[in-house]
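Undergrad: Below is the sequence, then the predicted model.
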Amino acid sequence: MISGGKLKPLKQPKSGKKEYDEHDMELMQKKKDEEKALKELRAKASQKGSFGGSGLKKSGKK
């Protein structure tokens, strides 16, 4: 008899490869393309340094 402590949960059987239909494959491909585009934009932005204006400016008024 075990007293105290946590009981270990039973291990779940590993699921095999999932079956994807055409719609799922389209969504996955679209997501990959978006991630690739974002990565390229980040690379371009890092090469140019800061983009646009100079950020927030403080006014001289008190």
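TA: Here it is on my side, so go on. Everything numeric here is computed off the predicted structure, so don't read it as measured data.

Undergrad: Every contact and neighbour count from this point should use C-alpha atoms.
TA: Will do.

Undergrad: Would you map the helices across this structure?
TA: 22-48 (DSSP state H).

Undergrad: From S3, how far off is the most centrally placed residue in it?
TA: Taking C-alpha atoms, centre = their mean, the centroid of the chain lies closest to E35, which sits 8.5 Å from it. Spatial separation of E35 from S3 under the definition C-alpha to C-alpha, to the nearest Å is 50 Å.

Undergrad: Take this one as well and set it beside the first:
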Amino acid sequence: MSGRVGGEKKPLKQPKKQAKEMDKEDMAFKQKQKEEQKKLEELKAKATGKSPLATGGI
């Protein structure tokens, strides 16, 4: 019995991605994204803590 007769073939191994060098622009961009993500999370926390605006009635 041979192992893979008529079955699926193994996919070829992909070469590992090279760790690309990040320049100052990339570092600044990533930092900016992190800060924006923090702000969004804080706003979400504030929004969920409050009661709905359209409450009240007759």
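TA: Nice, thanks for sending it over. All values reported here derive from a predicted model rather than from experimental measurement.

Undergrad: Fetch the TM-score of the aligned pair.
TA: Overlay of the two chains. TM-score (TM-score structural alignment, normalised by the length of structure 2): 0.67; 53 aligned residues with a C-alpha RMSD of 2.3 Å.

Undergrad: Alignment lookup: the residue nearest to the centre of structure 1 to structure 2.
TA: Superposed on structure 2 with TM-score structural alignment, E35 of structure 1 falls opposite Q37.

Undergrad: With E22 of structure 1 instead?
TA: Counting by TM-score structural alignment, the partner of E22 of structure 1 is K24.

Undergrad: Count the neighbours of M25 of structure 1 for me.
TA: 11 (other C-alpha atoms under 10 Å).

Undergrad: what does A37 of structure 1 give?
TA: 12.

Undergrad: contacting residues around it?
TA: By C-alpha atoms under 8 Å, 6 or more residues apart in numbering, A37 of structure 1 lies in contact with nothing.

Undergrad: hmm, 10 Å instead?
TA: By C-alpha atoms under 10 Å, 6 or more residues apart in numbering, the residues touching A37 of structure 1 are K31, A43.

Undergrad: Good, wrapping up.
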